[in-house]
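Participant: with the sequence up front, the predicted model follows.
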Amino acid sequence: MKLAIHAQLDYQFEHPTDVLLQLEAAAIPEQQIEAAHIDISEGEHFARVDAHDEIGERIWLRIQGQLLIDYKATVSIERLLTDCLALPKVPPHQLPGETVQYLMASRYCPSDQFQCFVDAEFGRLQGGERVIAMRDWVHSHLSYVPGASDSDTTALETFVKRQGVCRDYAHLMITLVRASGIPARLASVYALGVEPQDFHAVAEVFLGGEWHLVDATGMAKEAAMAKIGIGRDAADVAFLTAYGLARVNSQSVRVDAA
């Protein structure tokens, strides 16, 4: 599967502001960047740094006035696809060190508050079978409602309200999986099938010794996602973090089969 990606951002900053970007598809073994170009309006500072767990890169900017970003890329998806249903849970004492942080509760994913629910609802299931049952539960119990959540909404609030957008689906999925003693993290991706088209958020779960992308919204398939970055939750993978006041003039994302 090959994806053609085009993202455009137009933001305004009245005062000199530090801005952290993460919107380029990551150069990692599971996906090949065949072509990529990013145009960013001139500012006081530009520097590239490694992103979370060294998957992808972030860009530091120091800017005042209008920020225009135009990013285009062609990405070939080459990840090995495995049906999660039959994959086993890795016992916690056998987990690789880099996965352990993704067992813990985090800002948007209070997994320590969901253990009783998980045991009652999914206690009869194990490993990948439990993860797929959780994906289906989230998909069937939540309604996709743009504007129903904001940047402060946690998985607990989503669980109560039963509505949200992709990041809310991903946060609740991650929370349930972590409450089962299975590492789970958030992946920001470009994906086919997302409506309305935008930066997309999905869960990534550690089963059978490998990471697997799982979209509880049902809009995107693992074979048609280009990974941007990963983190404990959305706080680690925001496409733009401004350390000051910002105004959005316009923003668009388009993903097509190349």
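Facilitator: Received it, and whenever you're ready, just let me know what you need.
Participant: from here on, just use CA atoms for contacts and neighbour counts.
Facilitator: OK.
Participant: and the contacts of stretch 199-212?
Facilitator: Stretch 199-212 has contacts (Cα atoms under 8 Å, 6 or more residues apart in numbering) with 84, 87-90, 99, 127-128, 166-167, 169-171, 173-174, 177, 182-191, 194, 213-216, 222, 239, 253.
Participant: now that stretch: buried residues?
Facilitator: Neighbour-count burial for stretch 199-212, with 16 or more other Cα atoms under 10 Å as criterion, is recorded at 199-208, 211-212.
Participant: just the residues you listed: which are in helices?
Facilitator: Among the buried residues of stretch 199-212, no member falls in helices (criterion: DSSP state H).
Participant: show me which of these is closest to residue 246.
Facilitator: Closest approach to residue 246 among the buried residues of stretch 199-212 (Cα to Cα): residue 199, at 18.6 Å.
Participant: next one: that closest one from residue 24, what distance?
Facilitator: 11 Å (Cα to Cα, to the nearest Å).
Participant: what of residue 224?
Facilitator: Residue 224 sits 16 Å away from residue 24, going by Cα to Cα.
Participant: one more structure, for comparison:
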Amino acid sequence: MPIDIKTSFAFDLDRPTDLLLQFQAAAIPEQHIIDSDTWLTKAQHIANVPAQDAIGERIWIRADGPYKVDYTATVEVNRKVADVSGLNRLDPHDLPGEAVEYVFDSRYCQADRMHTFVDDRFGKYQGGEKVAAMRDWIADNFTYEAGTSDAKTTALDTFVERRGICRDFAHVMISFARAAIIPARYVSCYAPGVSPPDFHAVAEVFLEDPDLKGGGSWQIVDATGMADPAKTVKIGIGRDAADVSFLTTFGISSFRNSTVEVTETG
């Protein structure tokens, strides 16, 4: 079933500033972009560049003054979705190069600080069963609450506070998985059913491919429970939120507003 996306956001720049945007649905095999339209305020410089792991694109912009972005798209998701609890873990020495960086700590995901808890709480589980147990534990023990975190909040902070938004839930899920030596990465996405409507974030874990013995595949895991992996439209991926923010400014900016609408059609 097609997913309709409508996004708008605006901000102010008080001097010529470089910024990096990533908000468009990624053109990748697991999702087909039926149509899309992007409108950007005129700028001194605009250039598209490949994003992390060539999933999606980023837009370099140099601009000054008020700036606005409008984006609409219709996307058909064709992703193969598996029950992660039934998938095996790949031994570290069997991981492909693309997955290796996602077992290391990153800016917001301090997996090394989670080892003891993960071993004590989830040590009896194996592979995807462990991932499912982690996801369910976060869902049961954390409160989704807007305004309780900011750009400095790490997975460890969220683990202590036991509350946050989708970004924070994803960071904790990623940190838990990496602490168990299961590659995990951050996915910026659009998904119907997210409340309040906004850019969404989920984790993705690398487990044995259900259709290829000995091979691996990435599987979406959302500890908030709001995003259906079969209806989730990927924008981009990264080690954590720092790699795939919809707006990164390399200077002073003032964010004004944003709206996101994601609906199923048909």
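Facilitator: The structure has been received and is ready for your questions. In this text the structure is predicted, and so the values were computed from the model without any measurement.
Participant: drop the TM-score for these two in here.
Facilitator: Here the superposed chains carry a TM-score of 0.99, computed using TM-score structural alignment, normalised by the length of structure 1; 258 aligned residues with a Cα RMSD of 0.6 Å.
Participant: in the stretch 1-150 of structure 2, which spans are helices?
Facilitator: Counting by DSSP state H, counting those that start in this stretch, one finds helices in the stretch 1-150 of structure 2 at the ranges 97-100, 115-122, 127-141.
Participant: over which residues of structure 1 does the first one lie when aligned?
Facilitator: To tie it back to what came earlier, the one meant is helix 97-100 of structure 2. Using TM-score structural alignment, helix 97-100 of structure 2 corresponds to residues 97-100 of structure 1.
Participant: pick out the residue nearest the middle of structure 2.
Facilitator: residue 187 (1.9 Å; Cα atoms, centre = their mean).
Participant: what residues are up against the nearest residue to residue 114 of structure 2 once chain neighbours are set aside?
Facilitator: Nearest non-adjacent residue to residue 114 of structure 2, counting by Cα to Cα, 6 or more residues apart in numbering: residue 179, 6.0 Å away. By Cα under 8 Å, 6+ apart, the contact list for residue 179 of structure 2 reads 103, 111-112, 114-115, 118.
Participant: could the helices of the stretch 1-150 of structure 2 be laid out in CSV, adding mean neighbour count?
Facilitator: What follows is these, written out as CSV (neighbours: other Cα atoms under 10 Å):
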stretch, mean neighbour count
helix 97-100, 13
helix 115-122, 14
helix 127-141, 19
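Participant: for the ones you listed, which one sits closest to residue 1 of structure 2?
Facilitator: The minimum distance between residue 1 of structure 2 and those falls on helix 127-141, with 26.2 Å, by Cα to Cα.
Participant: and the strands in structure 1?
Facilitator: Assigned by DSSP state E, the strands in structure 1 fall at 2-21, 31-40, 45-50, 57-77, 143-144, 163-164, 184-191, 200-207, 210-214, 225-231, 240-243, 247-257.
Participant: re the thing from before, right, and the helices of the stretch 1-150 of structure 2 - which one's nearest residue 57 of structure 2?
Facilitator: helix 97-100 (18.1 Å).
Participant: buried set for stretch 136-156 of structure 2?
Facilitator: Using 16+ other Cα under 10 Å as the test for burial, stretch 136-156 of structure 2 gives 136, 138-139, 142, 149, 154-156.
Participant: what's the answer for stretch 159-169 of structure 1, then?
Facilitator: Buried residues in stretch 159-169 of structure 1 (16+ other Cα under 10 Å): 159, 162-169.
Participant: which of those sits closest to residue 44 of structure 1?
Facilitator: residue 167 (32.0 Å).
Participant: would you mind measuring from the nearest residue to the closest one once chain neighbours are set aside to residue 18 of structure 1?
Facilitator: Here the nearest residue to residue 167 of structure 1 in space, its sequence neighbours aside, is residue 201; by Cα to Cα, 6+ apart that works out to 5.1 Å. Applying Cα to Cα, the value for residue 201 of structure 1 to residue 18 of structure 1 is 24 Å.
Participant: where's residue 113 of structure 2 relative to residue 176 of structure 2, distance?
Facilitator: Distance of residue 113 of structure 2 to residue 176 of structure 2, given as Cα to Cα: 10 Å.
Participant: of these two, who's got more company?
Facilitator: residue 176 (30 against 15; other Cα atoms under 10 Å).
Participant: which ones are touching that one?
Facilitator: By Cα under 8 Å, 6+ apart, residue 176 of structure 2 lies in contact with 111, 114-115, 118, 134.
Participant: redo the residues you listed as a markdown table? Include distance to residue 34 of structure 2.
Facilitator: Converted to a markdown table, the contacts of residue 176 of structure 2 look like this (distance: Cα to Cα, whole Å):
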| residue | distance to residue 34 of structure 2 |
| --- | --- |
| 111 | 38 |
| 114 | 42 |
| 115 | 43 |
| 118 | 42 |
| 134 | 35 |
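Participant: and of those, the nearest to residue 236 of structure 2?
Facilitator: residue 111 (21.6 Å).
Participant: got the contact list for that closest one?
Facilitator: 104-105, 174-176, 178-179.
Participant: please redo it, this time with the cut-off set to 10 Å
Facilitator: Counting by Cα atoms under 10 Å, 6 or more residues apart in numbering, residue 111 of structure 2 makes contact with 103-105, 118, 155-156, 171-181.
Participant: likewise for residue 42 of structure 2?
Facilitator: Residue 42 of structure 2 makes contact with 61-64, 67-68, according to Cα under 10 Å, 6+ apart.
Participant: what is the most widely separated pair among these?
Facilitator: The widest separation within these (Cα to Cα) is 13.0 Å, between 62 and 68.
Participant: looking at these two, which is more packed in?
Facilitator: Using other Cα under 10 Å, the more surrounded residue of residue 62 of structure 2 and residue 68 is residue 62, with 19 against 16.
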